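Novice: What follows is a predicted structure for the sequence shown.
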Amino acid sequence: MKYRLISMAYGQIGMIQAAAGFFVYFVIMAENGFLPMKLFGIRKMWDSKAVNDLTDSYGQEWTYRDRKTLEYTCHTAFFVSIVVVQWADLIICKTRRNSVFQQGMRNWALNFGLVFETVLAAFLSYCPGMDKGLRMYPLKFVWWLPAIPFMLAIFIYDEIRRFYLRRNPGGWLEQETYY
């Protein structure tokens, strides 16, 4: 495995994907009353079964069971956000130098994979019993959306990278990012 591939996968694209997951997590927590600054330092109280009156940013009290439901919902949303940004990751991996617009989307196995991973994520999120088996809770549809700007950022970033690769073959960008 090449250094450049690891750098792209984990150091660049992977960081954007992780940011998408954490962003969705914070969006859901904030929407439910826990603003980001309120979350820091409450782990001990959050995980304590004895605390059934943990106060959120707006003064609402949360029981242990309700907190855990919210936490597992955030875990599900983090997973779904990774699926959403993987759409872009799968598309950008189709070609190393050409634009996706030049290459097209004629690979039906890849297209099926995009649909399948989305259907699987929806199944795991909405299928009854997943809350017990995998602790995956149903999401509001709008909680699928905050990861989309990150997906677009990955796609646009890689299209620009490939544009400069084609424009300056053998240059610094190719030496550092062409895998």
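Specialist: Structure's in. What do you need? What you see is a predicted model, and the numbers here were worked out from it, not measured in a lab.
Novice: CA atoms for contacts and neighbours, from now on please.
Specialist: Noted.
Novice: What residues of the lengthiest helix in the chain count as buried?
Specialist: Longest helix of the chain, by residue count under DSSP state H: helix 64-92. Of the residues in helix 64-92, 64, 67, 69-89, 91-92 count as buried by neighbour count, 16 or more other Cα atoms under 10 Å.
Novice: I'd like to know which elements it is packed against.
Specialist: Other elements packing on helix 64-92 under the criterion 3 or more Cα pairs under 8 Å, 6 or more residues apart in numbering; DSSP states H and E are helix 14-31, helix 108-126, helix 148-167.
Novice: at 10 Å what do you get?
Specialist: helix 14-31, helix 43-46, strand 61-62, helix 108-126, helix 130-133, helix 148-167 (3 or more Cα pairs under 10 Å, 6 or more residues apart in numbering; DSSP states H and E).
Novice: show me what contacts Ala88?
Specialist: Ala88 sits next to 13, 114, 148, 150-156, 158 when contact means Cα atoms under 10 Å, 6 or more residues apart in numbering.
Novice: structure B:
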Amino acid sequence: TYEQRKVVEFTCQTAFFISIVIVQWADLIICKTRRNSLFKQGMKNKVLLFGIFEETFLAAFLSYTPGMDVSLRMYPLKINWWFCALPYSILIFIYDEVRKLIIRRRPGASDPNYVLLFTYISF
């Protein structure tokens, strides 16, 4: 029926929102340093860790709180739908670690470090 299709649509929109939250984990972590690896730098920033947990908690709260299906049209998700974006988050993290490794390998080259110039946006 039409109502069932709308419930599926809104559930998929909730899954998309959760996927954005999961990918933001990687974005937040890779923006932590320009050149140092996360494994060398570590995760000592308590505000950053709190932000990751708070963002995840808020997404879960919005997804599972009764009444959100009416007000925000967010429907509860099965737990395995939370992991759909995890491979993309890992891919982003690995890509940036490789990029940082290439930048660290060529710190004082005579030619410009093209990897740094063309993969890091500086404002």
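Specialist: That came through, no problem. Quantities reported herein were computed from a predicted structural model and do not represent experimental measurements.
Novice: rewinding a little: which part of structure 2 matches the longest helix of structure 1?
Specialist: Using TM-score structural alignment, helix 64-92 of structure 1 lines up with residues 2-30 of structure 2.
Novice: quick one on the thing from earlier: find the one among the helices and strands packed on helix 64-92 of structure 1 with the highest mean neighbour count.
Specialist: helix 14-31 (a mean of 19; mean count of other Cα atoms under 10 Å).
Novice: after that one comes which helix or strand?
Specialist: Downstream of helix 14-31 of structure 1, the next assigned helix or strand under DSSP states H and E is helix 36-39.
Novice: Contacts for the very next helix or strand once past the longest helix of structure 1 next, please.
Specialist: Once the chain leaves helix 64-92 of structure 1, the next helix or strand it forms, by DSSP H and E, is helix 100-103. Contacts of helix 100-103 of structure 1 with the rest of the structure, by Cα under 10 Å, 6+ apart, involve 91-95, 97, 155, 158-159, 162.
Novice: In TSV: those, plus distance to Cys127 of structure 1.
Specialist: TSV is the format used below for those (distance: Cα to Cα, whole Å):
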residue	distance to Cys127 of structure 1
Ile91	28
Ile92	30
Cys93	31
Lys94	31
Thr95	35
Arg97	40
Phe155	30
Asp158	35
Glu159	36
Arg162	40
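Novice: Just list the residues touching the counterpart of Val47 of structure 2 in structure 1, thanks.
Specialist: Following TM-score structural alignment, the counterpart assigned to Val47 of structure 2 within structure 1 is Ala109. Ala109 of structure 1 sits next to Val115 when contact means Cα under 10 Å, 6+ apart.
Novice: Relative to Thr118 of structure 1, how far out is Ala109 of structure 1?
Specialist: Using Cα to Cα, to the nearest Å, Ala109 of structure 1 is found at 14 Å from Thr118 of structure 1.
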